[in-house]
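>>> curious how this folds, go ahead:
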Amino acid sequence: MTVPDVLAPAKLGPLTLRNRVVKAATFEGRTPGALVSDDLIEYHRAPSAGGVGMTTVAYCAVAPEGRTEADQIWMRPDAVPGLRRLTDAVHAEGAAASAQIGHAGPVGNQRLTGYRALAPSRMFNPLAMRSVHAASASDIERIRIAHGTAAMLAAESGFDAVEIHFGHNYFASSFLSPKLNKRTDAYGGSLENRARLVRETAREVREAVGGKLAIVAKLSMDDGVPGGFWLDEAIQVARWLEEDGSLDAIQLTIGSSLLNPMYLFKGDAPIPEFAQVMQQPIKLGVRVVGGAFLHEYPYKPLFMLESARQIRDAVSMPLMLLGGVTDREGMDTAMAEGFEFVAMARALLREPDLINRIAAEPKTRSLCIHCNKCMPTIYTGARCVLVSD
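This is a model prediction of the structure:
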């Protein structure tokens, strides 16, 4: 097998990217009024100028109740002009732009959005301190259709790709979880039923924009929660998605934003920093019992690789490796292991020009120390706190 050069051009569905490096979706906290700001444009222009093949705008909700807080973008005609300015800025730097579309489901916070949160079954959201309603059959259909509409708006806004959010116990991912999905209808019970929404949503997007945009899905491999969605089931879901032919690639992820958020990030758990940005009574709760919710996991390079290998062995479609990709050595390992793309987040937040620097000097090491103090900054504008203004 010929190992591809991670920094050479590559095909992704109908796209040709200048390289195989994708800036992963990380919520920016730069969309006042749920619209694009100049600050958001610069946030994505910088890594585009810095050499990535594609940058991912996160998070573009498909419905107003699909946000986790009120200032997140939701896809509607009013958002298109600003999104067009953003994609124009990214394209001017030679990169492609992807819109992460999805519905927050039980991760949605009614206290912040004013809309009721939805899940496969009635449950309690420990972050919002409120009950989450069970989605009706009409809710499921409406949200599925809304993904297709959002994808069409993304195309109108100049995006080159969409990334459908099937991870982190957001709406579709919560249906995959046997811990959260207690339904007895066609969307609950067996894995085939629990995966029905994921498959139908991907088909909806394919029918809406197939051939116009590249279609990627962010798919959880495991929730990091006892009784939740796990790797053995993720392997089968990936196989079904490949058989359906609705996606051009899958970006693999882990963790639950609802029940175990640090499982995705690894490294330090910034409990004092989280408490500082929260309002009461959540602030007090984080200070007192934050360690019981924000678990600390040791960081290591390519920390998702071991699980991702099992997905790689099960499907032949393109896969993106996320998690601890920070240098040329890790990128080359991913290529040698059969992954077509790599996705980076925290390292690019620390150094938006990291890819250009690696291209110039392959032994360049990332300055990111995985302190995760960037995580609480999503409420005030995502940034690396170690970088001076």
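
>>> contacts and neighbour counts: CA atoms only from here.
Will do.

>>> I'd say A314 and R239 touch.
Yes - with contact defined as Cα atoms under 8 Å, A314 reaches R239; the gap is 6.9 Å.

>>> which residues are in contact with each of those two?
Shared contacts of A314 and R239, defined by Cα atoms under 8 Å, 6 or more residues apart in numbering, are absent.

>>> also this sequence, please, to line up against the first:
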Amino acid sequence: MNDIFTPAKLGPITLRNRVIKAATFEGRTPDALVTDELIDFHREVAAGGVGLTTVAYCAVAPGGRTDRHQIWMRPEAVAGLRKLTDAVHAEGAAASAQIGHAGPVANAASNRVPAIAPSRMFNPLGMRFTKTPSVSDIAELVAAHANAARLAEQAGFDAVEIHFGHNYLASSFLSPILNRRKDAYGGSLLNRARMAREIACAVKEAVGDLISVPAQLNMEDGAGGGLTVPQSLQVAAWLEADGALDALELTAGSSLLNPMLLFHGTPPLRSFGKVLPGPARFGFRFVGKSFLKEYPYQEAYLLERARHFRRAVTMPLILLGGITNLDTMLQARTEGFDFVAMGRALLREPDLLHRIQADESARSACVHCNECMPTIYSRTRCVYRPNLSREPIQLTLG
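Presented below is the predicted three-dimensional model:
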């Protein structure tokens, strides 16, 4: 199916092609608002040829950030976000806002409010215990997602991608190792999926068909006792039946328990050990090797898991993970995936798609070293990419 570079529908919108710039936190918002650097980052990717670029990420509440420098959705953020979407649209691409709540992945010390988790646990980023939300708290969090989606639409976004992955809040509710609740939001898989389903329906009700509503869903946590592929398949089937989502972007891994399952390739142990905030850096010396596991890189490394989802649901699916060349894109289309998402390859070469269109044999210059991962603390970038004109922003996380 050689239609990668032809227009494609994503719910109510039409993208110029089937390639999406995946959400990769940019580290360019030191005051939790849009900056010229953030606009330039997405303008460059849009000019490079993607159909849709994803702003990562837009928290639905101030306590839902992994650190206090990230954008959270409130009226004061709309004007800057509108400048960003205007810049992306001027390059012919569409713009998506990834909305969500970091839950137990939030940095309570940086945000200066407790992190939230379905059950009480120790928050390693904030070095303190989490808050367990009541049923009324959960209702407020669901409403916050709907409000964030409305603000995104006002800011000119073409889509909002809901974050149901990596053990952020909704994902942590799905995970039996993190969710030990005894109420309507815990216990059975049906109960653990309740929050994600309520969020999806609330967001859809808030924006209707004005913009597209995909979601990023964990296929598995990659940790003993965590969410498994069979469980996630059932969640995907429920989300499809609810009819609130326009697509699922399939991901894997846990920011708390196993982050390298998402990335594959070389774990950047030494670099992470240098940039983590003080207490976390100390703990990383002892658990770094077990925390950042090594998974050999190969093209389309999440495809084997994703195939199960393609067989189980009929809704549009977005394949993520190791998409760097036209051959892999075409394989994804042949196997029934509607879109592909690219991350690290576009950090290295924002114009990679133009190169591929000019030469179908073009290959990404990304070497899968993952040295870009620790740069989230200082301005996310490929460390081997030349001609970056500005010095990194230094963020204080404590």
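
>>> from L354 of the first structure, how far off is R203 of the first structure?
36 Å (Cα to Cα, to the nearest Å).

>>> same thing with E93 of the first structure?
When distance is defined by Cα to Cα, E93 of the first structure is 15 Å away from L354 of the first structure.

>>> who's more crowded, the two?
Applying other Cα atoms under 10 Å to E93 of the first structure and L354 shows that L354 carries more neighbours, namely 23 against 16.

>>> what about the helices in the stretch 101-250 of the first structure?
With DSSP state H, counting those that start in this stretch as the criterion, the stretch 101-250 of the first structure has helices at 110-113, 137-156, 171-176, 191-194, 196-209, 231-244.

>>> give me whichever of those helices is most buried.
Counting by mean count of other Cα atoms under 10 Å, helix 171-176 has the highest mean neighbour count of the helices of the stretch 101-250 of the first structure, with a mean of 30.

>>> so which elements touch that one?
Packing partners of helix 171-176 of the first structure (3 or more Cα pairs under 8 Å, 6 or more residues apart in numbering; DSSP states H and E): strand 118-119, strand 161-166, helix 191-194, helix 196-209.

>>> average offset between that helix and the second structure?
Compared with the second structure after the fit, helix 171-176 of the first structure shows a mean deviation of 0.4 Å (mean Cα distance after the TM-score superposition for the first structure).

>>> matching residues in the second structure for that helix?
Helix 171-176 of the first structure lines up with residues 169-174 of the second structure when matched by TM-score structural alignment.

>>> likewise for stretch 247-264 of the first structure?
Stretch 247-264 of the first structure corresponds to residues 245-262 in the second structure, going by TM-score structural alignment.

>>> got the contact list for the residue nearest to M195 of the second structure when sequence neighbours are not counted?
Distances taken as Cα to Cα, 6 or more residues apart in numbering put A170 closest to M195 of the second structure, at 6.3 Å, once the chain neighbours are dropped. Residues in contact with A170 of the second structure (Cα under 8 Å, 6+ apart) are 101, 103, 163-164, 195-196.

>>> out of those, which are shared with the first structure?
Using both residues aligned by TM-score structural alignment, their matches' Cα atoms under 8 Å, the first structure keeps these contacts from the contacts of A170 of the second structure: 101, 103, 163-164, 195-196.
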